[in-house]
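K.L.:
mind looking at a prediction? Sequence and model below.
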Amino acid sequence: MGQIIRFFDANGMVFELLITTLMFTWWLERRPGFAARFGLGMAALLVGSGLWRLLVPVNLWTVSAENMLAYVTYTVWIALCWRVNMRQAVFYFVMGGTLQHFVYRGARLASTWLHYFWEDASWIDTYVYALMQIPFFVIGYWCFARPLVCKQTSALAGRSVLMLLFGMLLCISVFTNLFNAMVGSQVGPAAFGIFSAFDLVTCVFVMQLAIEIVINQVARSDGEVMRELLRQQKQQMAASKATIDLINVKTHDLKKQIASLGAAISDDQVRELSGLVDMYDASVRTGNETLDVLMAQKSMECEQQGIRFDRMIDGSLLAFMNPVDLYSLFGNAIDNALEAVARLDAGEDRYISVRVRRDKGMVMIRVENPFAGDLTFEDGLPRTSKDDARYHGFGTRSMRMIAEQYDGTMAISARGGVFRLTVILPLRDADAGR
């Protein structure tokens, strides 16, 4: 038992770093052979720690060098075990290392106060210290690791990561080692408590700063993607309008030519040709030019895929909306519906229903379609089923952003095999969105 306690006492930092690093990395994609990489990395850390203690004398400089070597080894280990680049590996090491120091300092500070009552009780620094780590691990994960779960760090700037690394090294290595070397056992409980509390707060500030940097970087990156999507949709709207106008002209000419054939073809042939032309007749009248273009385009897509496209739309109610916002809102909603309905078997009821009507002084927009499978929701929006979640899921987010831009709300439900997207907007004057 004594040997086990001495082993964990000598290598406590290695195991603490393991736990805190896993708190930040458990959700990341793993590299092939993860178990072997993980085990070899931990073995290297433990063997290196043991050899260092046997061969290298303990002083300020050797302790600092040992810490730096462990930090480099941990960073490389993270990069080898998970699919992250070196900049991300440094970031996750910084977070794991700072949280480890937070746990160590918090547990040590809490257990030290017990020496006021039991001055010579060695069990405090062994058993009580280990038990006091548990609540600090829980607090650390809940406050600092959980906010970063599924937050992409690929957009982190190298300068931000270096700044965090520098602050972390000063906090948990340089100043701590200097304090221990220069003051050591001569410091009283009050001075030790003040330094420990300051050290603890510094760790909190470093981790909170890192969280804010990640959130801001992700928001800026998402904003750039959103702007690019809106730019593409604006171009698509212009191209769709030109295409629909051309189709309308050609179908009108074809109808005139069919009528001019007269007795040259039979009535059955006339009906067949007229039916084919009507399929591409893109004349849709909703009372809103933007919706006319979009509905004509989506109507043809549904016709080609054998999907029933039901629509009852009073487009005049949406005259206050910017055409690009209108195209983006309905375009994303119908595209999502098309994608879901396309997965259904041919024998199932394949339809998309679009309704726009006035309801109690508000405009209610509803897009409804059947779907197969199960949907999971996050923050009120369905989680994407696509592999690259980083660059998908912007459609529903942009729709909610547009609804909120016009002081409205968006709600999504998926029950009984039917997906319903509902947007409610307050009525405005037509000039309000111009």
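P.N.:
Okay, I see it.
K.L.:
alpha carbons only for contacts and neighbour counts from here, please
P.N.:
Fine.
K.L.:
pretty sure Thr422 is in a strand, no?
P.N.:
Yes - the assignment for Thr422 (DSSP: H, G, I helix; E, B strand; the rest coil) places it in a strand.
K.L.:
which residues touch the closest residue to it other than its chain neighbours?
P.N.:
With CA to CA, 6 or more residues apart in numbering as the criterion, Thr422 has its nearest non-adjacent residue at 4.5 Å, and that residue is Arg366. When contacts are counted by CA atoms under 8 Å, 6 or more residues apart in numbering, Arg366 touches 353-356, 420-423.
K.L.:
how about 7 Å then?
P.N.:
By CA atoms under 7 Å, 6 or more residues apart in numbering, Arg366 lies in contact with 354-356, 420-423.
K.L.:
how close does it sit to Val423?
P.N.:
6 Å (CA to CA, to the nearest Å).
K.L.:
related to what we said a few turns ago, Thr409: which of the contacts of Arg366 is nearest?
P.N.:
Distance to Thr409 across the contacts of Arg366 (CA to CA) is lowest for Val423, with 5.8 Å.
K.L.:
this is the comparison structure:
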Amino acid sequence: MRDMELISCIRFSLQLLAAEGAMVWGLPGRKNFGLRLAAGLAGYFAFALLIFFGLRSLPETKLAGEIAYYILLFGATLGLVWLCWEISEKELLFAGVVAYATQHLAVSLTQVLDYLLRLRDYGAAGAVWYYGLWYVLTPIAVYWLGVRRVRREGELLERDRRMVVLACVTLFIAIIVSLLVRLCGGEEYFLYLKDFICNLYGVLCSALSLCLLFYIPKENRLRREQQLLEQVIRVMGEQQQLSRESMDIINRKCHDIKHQLRALMEMEDGVERRKYLEEIRGAMSIYDAVYQTGNAALDTVLREKALLCQEYEIKFSCMADGKALEFMDTLDVYALFGNALDNAVESVMREEDKEKRLINMRITKQMQILYIHLDNYCREPVRFEDGLPVTSKKDRENHGFGLRSIRHIAEKYDGEVVLKNQEERFILDLLLPILEGR
């Protein structure tokens, strides 16, 4: 630490802070943002000076001290961002690592250009403008070309251990290469060549790290889209099967009505005649399973599920404002309500007491929030893991996909899904913000 100059530490602190600021540009701030930012900046620079003088005062801390300084300062920037901005843990890690790689890229790039263009004699004022320009333009370019697209396309939805590994590798490369450039000695020509090679290596490593950091979220998004496509294909097959079952139900009811009418025409007993009329009226109630909620996709799902409920003697009540679903994709409506109602029907149809075969659903819009509530009778206690019920079936991967899909759809629309089991009821509550222009 004794070889580390105070001005170099201050410069590094400003560079890293500028890069971090560019990475969180556009994110919503926390309450009392101005006060938080002022206090955070004061604490950040006080902490930077404290660890600088603290480590410098320790004996024999040359290499270890500088490594500790860089890591602690990196952690301080993450703390500052967490204090001031509304940001998830995944986004915080992503922003921090991208900022560190960007800072190292900017520094190494200016040094390489220095060696190539021989821009050594530009004076103090020229140096401030030259270096300052690169330290500002590089984070802006990285944000514009990478971070903005990743955030716009919502690619930071999945946790990925590779991101953590890459974060550690990026930090290691940036810190070690920086220290090698400054701590190695030798002849003047060797120093010149060593500086150039190390800085060029730093440029390549930083650029590669940034490319990988932006590729991993993109790969996650493509994998989710593939899973969703596979689910859509599976749902379409199930819809066709349900349609065939619905037609079988209708044909069977019509066949029964035909025979009941024939018997009614030959019947003279008034009591028996009334009994048959009641049976016919019950059979005709199948046509009551027609919904007009204002959303065609929702109407289709409700009609098919209502027919199944009639077949299995399940009491299904629904109050739905289908027009409130206009901002959702049609496939998402099919998948969301199809999966939710399938789980409910499958749960209650096993109940022997037919009076307890109950499913209730409400879809309402309050202010700019879509509220979806679904509950059904559930006698057996449900065990949850990571917010989702643990299936009792052996094929957990496929049978747990429906509720995972519901949670994925909720996250897609920046919403939240809550699943709970209380008082012999399984409850699904879903809140989706209705944003302008979506």
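P.N.:
Happy to help now that I have it. If you're wondering where the values come from, they're calculated on a predicted model, not measured in any experiment.
K.L.:
rewinding a little: so where in the second structure does the helix or strand hosting the residue nearest to Thr422 of the first structure end up aligned?
P.N.:
Assessed by DSSP states H and E, Arg366 of the first structure sits inside strand 362-370. Using TM-score structural alignment, strand 362-370 of the first structure corresponds to no residues of the second structure.
K.L.:
may I see the buried residues of that strand?
P.N.:
363-370 (16 or more other CA atoms under 10 Å).
K.L.:
from those residues, pick the one nearest Leu45 of the first structure.
P.N.:
Pro370 (54.1 Å).
K.L.:
ok, back up a step: quick check: the residue nearest to Thr422 of the first structure vs Glu378 of the first structure, distance?
P.N.:
21 Å.
K.L.:
how about the strands in the second structure?
P.N.:
For the second structure, strands defined by DSSP state E occupy the ranges 315-320, 358-366, 369-377, 384-385, 388-389, 416-422, 425-433.
K.L.:
what comes into contact with the second one?
P.N.:
Counting by CA under 7 Å, 6+ apart, the neighbours of strand 358-366 of the second structure from elsewhere in the structure are 314-321, 324, 344, 370-377.
K.L.:
and those residues, which are buried?
P.N.:
By 16+ other CA under 10 Å, the contacts of strand 358-366 of the second structure give 314-316, 320-321, 324, 344, 370-377 as buried.
K.L.:
how close does Pro229 of the second structure get to Lys365 of the second structure?
P.N.:
Small correction: residue 229 of the second structure is Leu, not Pro. Leu229 of the second structure is 29 Å from Lys365 of the second structure, by CA to CA.
K.L.:
more neighbours: which of the two?
P.N.:
Between Leu229 of the second structure and Lys365, counted using other CA atoms under 10 Å, the more crowded position is Lys365 (19 against 13).
K.L.:
burial measure for Gly275 of the first structure, as a count.
P.N.:
Neighbours around Gly275 of the first structure, by other CA under 10 Å: 12.
K.L.:
buried stuff in the host helix or strand of it?
P.N.:
Here Gly275 of the first structure, judged by DSSP H and E, is contained in helix 267-279. If you call a residue buried by 16+ other CA under 10 Å, then helix 267-279 of the first structure has these buried ones: 270, 274, 277.
K.L.:
contacting residues for Val206 of the first structure?
P.N.:
Applying CA under 7 Å, 6+ apart, the residues contacting Val206 of the first structure are 164, 168.
K.L.:
which residue in the second structure lines up with it?
P.N.:
Checking TM-score structural alignment: Val206 of the first structure goes with Ser209.
K.L.:
now the strands of the second structure as TSV including distance to Leu14 of the second structure?
P.N.:
Formatted as TSV, those follow (distance: least, CA to CA, whole Å):
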stretch	distance to Leu14 of the second structure
strand 315-320	54
strand 358-366	45
strand 369-377	41
strand 384-385	43
strand 388-389	44
strand 416-422	37
strand 425-433	38
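K.L.:
what about Asn421 of the second structure, how many neighbours?
P.N.:
Asn421 of the second structure has 20 nearby residues by other CA under 10 Å.
K.L.:
quick check: it vs Tyr115 of the second structure, distance?
P.N.:
Counting by CA to CA, the gap from Asn421 of the second structure to Tyr115 of the second structure is 67 Å.
K.L.:
and which of the contacts of Arg366 of the first structure is nearest Ala340 of the first structure?
P.N.:
Arg420 (11.9 Å).
K.L.:
quick check: the gap between the closest one and Asn369 of the first structure.
P.N.:
7 Å.
K.L.:
for the most centrally placed residue in the second structure, which non-adjacent residue is spatially closest?
P.N.:
Residue closest to the average C-alpha location in the second structure (CA atoms, centre = their mean): Leu157, at 2.4 Å. Leaving aside its chain neighbours, Leu157 of the second structure sits nearest to Glu411 (7.7 Å; criterion: CA to CA, 6+ apart).
K.L.:
same question for Leu431 of the second structure.
P.N.:
Tyr371 (4.9 Å).
K.L.:
what's the one you found in contact with, if anything?
P.N.:
363-365, 430-432.
K.L.:
again, 10 Å this time
P.N.:
By CA atoms under 10 Å, 6 or more residues apart in numbering, the contact set of Tyr371 of the second structure is 324, 362-365, 429-433.
K.L.:
cool, Tyr74 of the first structure as well?
P.N.:
14, 17-18, 21, 41-42, 44-45, 68, 80, 89-90, 92-93, 96-97.
K.L.:
what's the average distance of stretch 192-207 of the first structure to the second structure?
P.N.:
Once the two are superposed, stretch 192-207 of the first structure sits an average of 1.5 Å from its aligned residues in the second structure (mean CA distance after the TM-score superposition for the first structure).
K.L.:
can you give me how far that stretch is from the chain middle?
P.N.:
30 Å (CA atoms, centre = their mean, to the nearest Å).
K.L.:
mind listing the helices for the stretch 101-250 of the second structure?
P.N.:
123-142, 148-152, 161-183, 188-265 (DSSP state H, counting those that start in this stretch).
K.L.:
what residues of the third one count as buried?
P.N.:
Using 16+ other CA under 10 Å as the test for burial, helix 161-183 of the second structure gives 163, 166-167, 170-171, 173-175, 177-178, 181.
K.L.:
now do the buried residues in stretch 261-272 of the second structure.
P.N.:
In stretch 261-272 of the second structure, counting by 16+ other CA under 10 Å, buried: Leu264.
K.L.:
end to end, how far does it reach?
P.N.:
First-to-last residue span, stretch 261-272 of the second structure, CA to CA: 13 Å.
K.L.:
who's in contact with that stretch?
P.N.:
257-258, 273-278, 280.
K.L.:
ranking those residues by neighbours, who comes first?
P.N.:
Neighbour-wise, those (other CA under 10 Å) top out at Ile257, 20 neighbours.
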